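Undergrad: Here is the input, now give the coordinates:
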Amino acid sequence: MATAEEIERRVEQADTARSAKRAAAAQQVGALAQRRAAIAEQLADIEEQLGAVLASVSDVMDIDELATFTDVPAADLTRWLTARKPNRGKRKRPAASAESDTNRGPSTAKTPTARPTSTRTEPAPTRTDSAQTPLRVPAEVA
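TA: You can find the predicted model right below:
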């Protein structure tokens, strides 16, 4: 039978091997995830460039014609074109000043307007006869 010291040594040895495997796996996953993120960013940039080019040539060539020339599926070309972010430029916001805030006065809350309450309607009766017989449904007249 193993002594207490031997059992402790064996557990530590097993834990060391397990910890080394866990650390290696975590490092490999981390490196691959970083690589994937970089490639995904590159792919997004390329797709954005494709969309910009497609938009710029739309006046001289349509998607189907371009697909014929390039052997790139029209669905892919359309997806890149529609996913393109339009070049809008940066919006400028006016700087808020203390003067404009003090000159406004108190704000007033709008009260909701009263709406007429809807009347309950009875559910339509279930048909038990053939489809040839017209169904009569009561209608409300306002």
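Undergrad: make it CA atoms for all contacts and neighbour counts henceforth
TA: Noted.
Undergrad: which stretches of the protein form helices?
TA: With DSSP state H as the definition, the chain shows helices at residue ranges 4-56, 63-70, 74-83, 98-102.
Undergrad: Thr121: which of those is closest?
TA: Comparison of those against Thr121 by CA to CA identifies helix 74-83 as nearest, at 45.6 Å.
Undergrad: now, of the helices of the chain, which is deepest in the fold?
TA: Each of the helices of the chain was assessed for mean neighbour count using mean count of other CA atoms under 10 Å. The highest is helix 74-83, with a mean of 16.
Undergrad: hang on, the earlier thing: so which of the helices of the chain gets nearest Lys90?
TA: Once CA to CA is applied to the helices of the chain, the stretch that comes out nearest is helix 4-56, at 18.1 Å.
Undergrad: Quick one: list the elements packing against the closest one.
TA: Helices and strands touching helix 4-56, as assessed by 3 or more CA pairs under 8 Å, 6 or more residues apart in numbering; DSSP states H and E, comprise helix 74-83.
Undergrad: Against Ala20, how distant is Gly89?
TA: Taking CA to CA, to the nearest Å as the measure, Gly89 falls 51 Å from Ala20.
Undergrad: Second chain to compare with the first, below:
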Amino acid sequence: MATIEEIARRVEEADAARSARRSAAAKRVGELAQQRADVAEQLGDIERELGDVLAESSDVIEIDELSRFTELPAADLARWLDARKTSRTKRKRSTAGAPATKKGANEGPAGTTRPAARQATTAPEPAIPRADTVTTPARVTAAAT
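TA: Okay, the predicted model is just below:
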């Protein structure tokens, strides 16, 4: 039978090998995740640039024609163009010189009213009488004639 010291040494050896493998796996996953983030950022930049070029050239060539020339799916070209349009932030209008008004709960920008949140319309449920207040009508029997 192994001594207590021998058992402890064996466990430490087994744990050391496992820890080294766990550490290597964690490092590799971290490296790959960072590489993926870098590539995703590059891809985003390229897609934004594609959208810009598509927008700038839209007056001389249409998506369908570009698709035929480049053999790229028109859906991809349209997606890049649309992504460019939606990613731009809208500038807020200056409120300088505008009358100061307090906006209510149903008001949006520039005092316009927004429609109230739609509520589901359901038929009201009939009231259910409480058990202690229910009176049962007396049974009426028909008289035999």
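Undergrad: With distance to Thr108 of structure 1 as new columns, can the helices of structure 1 be given to me in JSON lines?
TA: Shown next, in JSON lines, are these (distance: least, CA to CA, whole Å):
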{"stretch": "helix 4-56", "distance to Thr108 of structure 1": "46"}
{"stretch": "helix 63-70", "distance to Thr108 of structure 1": "54"}
{"stretch": "helix 74-83", "distance to Thr108 of structure 1": "42"}
{"stretch": "helix 98-102", "distance to Thr108 of structure 1": "15"}
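Undergrad: Which of these sits closest to Lys110 of structure 1?
TA: Comparing these by CA to CA, helix 98-102 comes nearest, at 20.1 Å.
Undergrad: What's Arg9 of structure 2 aligned with over in structure 1?
TA: In structure 1, the residue equivalent to Arg9 of structure 2 is Arg9, according to TM-score structural alignment.
Undergrad: so how far is Arg18 of structure 1 from that match?
TA: The spacing between Arg9 of structure 1 and Arg18 of structure 1, counted by CA to CA, is 14 Å.
Undergrad: Glu47 of structure 1 too?
TA: The gap separating Glu47 of structure 1 from Arg18 of structure 1 is 43 Å, by CA to CA.
Undergrad: same question, Phe69 of structure 1
TA: In this structure, Phe69 of structure 1 lies at 56 Å from Arg18 of structure 1, with CA to CA as the measure.
Undergrad: Then Asp64 of structure 1?
TA: For Asp64 of structure 1, the distance to Arg18 of structure 1 equals 57 Å [CA to CA].
Undergrad: what residue lies at the spatial centre of structure 1?
TA: Ala83 (12.4 Å; CA atoms, centre = their mean).
Undergrad: hang on, that residue packs against Leu50?
TA: No. Between Ala83 of structure 1 and Leu50 there is no contact under CA atoms under 8 Å: 10.0 Å.
Undergrad: Provide a list of residues in contact with Leu72 of structure 2.
TA: Applying CA atoms under 8 Å, 6 or more residues apart in numbering, we find Leu72 of structure 2 in contact with Leu66.
Undergrad: any idea what it aligns with in structure 1?
TA: In structure 1, Leu72 of structure 2 lands on Val72 (TM-score structural alignment).
Undergrad: Give the aligned equivalent of Arg22 of structure 2 in structure 1.
TA: Under the alignment (TM-score structural alignment), Arg22 of structure 2 maps onto Arg22.
Undergrad: Quick check: the gap between its match and Arg36 of structure 1.
TA: With the distance defined as CA to CA, Arg22 of structure 1 ends up 21 Å from Arg36 of structure 1.
Undergrad: what does Gln28 of structure 1 give?
TA: Here the criterion is CA to CA. By it, Gln28 of structure 1 lies 12 Å from Arg36 of structure 1.
Undergrad: Arg79 of structure 1 now?
TA: For Arg79 of structure 1, the distance to Arg36 of structure 1 under the criterion CA to CA works out to 22 Å.
Undergrad: Same check on Ser107 of structure 1?
TA: Counting by CA to CA, the gap between Ser107 of structure 1 and Arg36 of structure 1 amounts to 52 Å.
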